[in-house]
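Student: just the structure for this:
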Amino acid sequence: MGLYHPIGHRATLSFLGEVAGPYQHHESALLRALEALEASRAVWREEVASYINARVKQKRLGRRVPSPGDPPPSRMGGHWYASTPDVSRRAALHALKLWERDQRPDSANPEVRSIVRGCIATGGRLTDEQLDIVSRRRTLDEPEEVRWPITLVVSARGVVRA
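Tutor: Okay, the predicted model is just below:
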């Protein structure tokens, strides 16, 4: 947990409680939580290995700079890696709810906060206008307080990389 917390440390712990039950008090729930976390980490490791293999091939072809849509493994957070897309979507929505709850009214970018609220309200479905905003925000060099919720919104939609 100290090294792998795909949707943030606190959100990962909270989501494990939702998935596995009260793991702080019941050994069986703790084992379910550990199993869920290990399963997610295994899928993540496969994604990282796939990325590394693709980059090696690209470099051999002379493409030294990664494609803009390919995040480096260090930026592959904000997504609960799972073999079932619904689990990833649920995890992202869970993290977005925590993010929204913890924001002070004056601290979050109003446009981002609106997108997050819309995403939570619809279970990850966004309007065309909201999708345009998300797409624009993903291409900008945004600060972490904007980049993180946008990454979670993309994951809640069921899209890891766009």
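Student: okay, CA-based contacts and neighbour counts for the rest of this
Tutor: Noted.
Student: can you pull the buried residues of the longest helix seen in the chain?
Tutor: In the chain, taking DSSP state H as the definition, the longest helix is helix 27-60. Counting neighbours by 16 or more other Cα atoms under 10 Å, one finds that the buried residues in helix 27-60 are 29-30, 32-34, 36-37, 40-41, 44, 48, 51, 55.
Student: before we move on, what about stretch 145-155?
Tutor: By 16+ other Cα under 10 Å, the buried positions in stretch 145-155 come out as Val146, Arg147, Trp148, Pro149, Ile150, Thr151, Leu152, Val153, Val154, Ser155.
Student: then stretch 71-91?
Tutor: Buried-residue list, stretch 71-91, by 16+ other Cα under 10 Å: 76-82, 85, 87-91.
Student: and for comparison, fold this next one:
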Amino acid sequence: MSFGAYARRVRDHSLPYGRRINALAGCVERYRPIGYLATFGYLEHIAGPFRREEAALLRALDALLASRDRWLVELAAYAERRRDAKRLGQRVPRKIEPNANSPACWYGDARRAAIYTVGFLLLNQGRVVKADADVLQLASICLETGGHLSAAEHEQVRGLRRHFERLRGVSGWPDVDWPNWQKANQSLWLLHQVRCATAPDDACPGLSWK
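Tutor: Take a look at the predicted model:
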């Protein structure tokens, strides 16, 4: 079922309330810019207790729709840029080119959502997330300061990103070293959220984090 079909079910007053909650879960399954669980948590953070209040449920859906609509605009612009590049002979996107195909921030509220996500990931360290200790320390500083890092800490973020990009590369296909690959991947995801949380504007830096 499509995102739009699930969204209509969320608004359908004739359905039992539990099915409307499940429909919201279907929407989140199809658009989860900060991860499934973090997206659900952030919706409750900004909209209120939607599991028991209809007004909060509708606010949560509206917030998710607004973010998704902004992403679709960016996605269309990215597709147009790729068509232009292909006409010029550039068949493969450059690594530094932001890639909107896989949303990796909350469009329209990237910085605040990233700060929430950093906190969510730290809270779930060891259960959902198993990132590097240095990455966790930087994430804790980011959370404590509300997204304000020193110049030295920004440089540490960049260095850790380079390190874990290399580790993920050598741990991947064809001889996959799953423990190191997962550690690198989860560390990079947390570092990406730190970068979004510390960005000077409401943009998504490094959308091509994968």
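Student: can you add distance to Ser14 of the first structure and give the buried residues of helix 27-60 of the first structure back as TSV?
Tutor: Output for the buried residues of helix 27-60 of the first structure, formatted as TSV (distance: Cα to Cα, whole Å):
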residue	distance to Ser14 of the first structure
Ala29	13
Leu30	13
Arg32	14
Ala33	10
Leu34	13
Ala36	13
Leu37	12
Ser40	15
Arg41	17
Trp44	19
Val48	25
Tyr51	29
Arg55	34
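Student: enumerate every residue touching the aligned partner of Gln24 of the first structure in the second structure.
Tutor: By TM-score structural alignment, Gln24 of the first structure lines up with Arg51 in the second structure. By Cα atoms under 8 Å, 6 or more residues apart in numbering, Arg51 of the second structure lies in contact with Ile21, Leu57.
Student: distance to Met1 of the first structure and secondary structure added to the buried residues of stretch 71-91 of the first structure, as JSON lines?
Tutor: JSON lines is the format used below for the buried residues of stretch 71-91 of the first structure (distance: Cα to Cα, whole Å; DSSP: H, G, I helix; E, B strand; the rest coil):
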{"residue": "Met76", "distance to Met1 of the first structure": "16", "secondary structure": "coil"}
{"residue": "Gly77", "distance to Met1 of the first structure": "14", "secondary structure": "coil"}
{"residue": "Gly78", "distance to Met1 of the first structure": "15", "secondary structure": "coil"}
{"residue": "His79", "distance to Met1 of the first structure": "15", "secondary structure": "coil"}
{"residue": "Trp80", "distance to Met1 of the first structure": "13", "secondary structure": "coil"}
{"residue": "Tyr81", "distance to Met1 of the first structure": "14", "secondary structure": "coil"}
{"residue": "Ala82", "distance to Met1 of the first structure": "16", "secondary structure": "coil"}
{"residue": "Pro85", "distance to Met1 of the first structure": "21", "secondary structure": "helix"}
{"residue": "Val87", "distance to Met1 of the first structure": "18", "secondary structure": "helix"}
{"residue": "Ser88", "distance to Met1 of the first structure": "17", "secondary structure": "helix"}
{"residue": "Arg89", "distance to Met1 of the first structure": "20", "secondary structure": "helix"}
{"residue": "Arg90", "distance to Met1 of the first structure": "19", "secondary structure": "helix"}
{"residue": "Ala91", "distance to Met1 of the first structure": "16", "secondary structure": "helix"}
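Student: since that was my last question, I'll sign off now.
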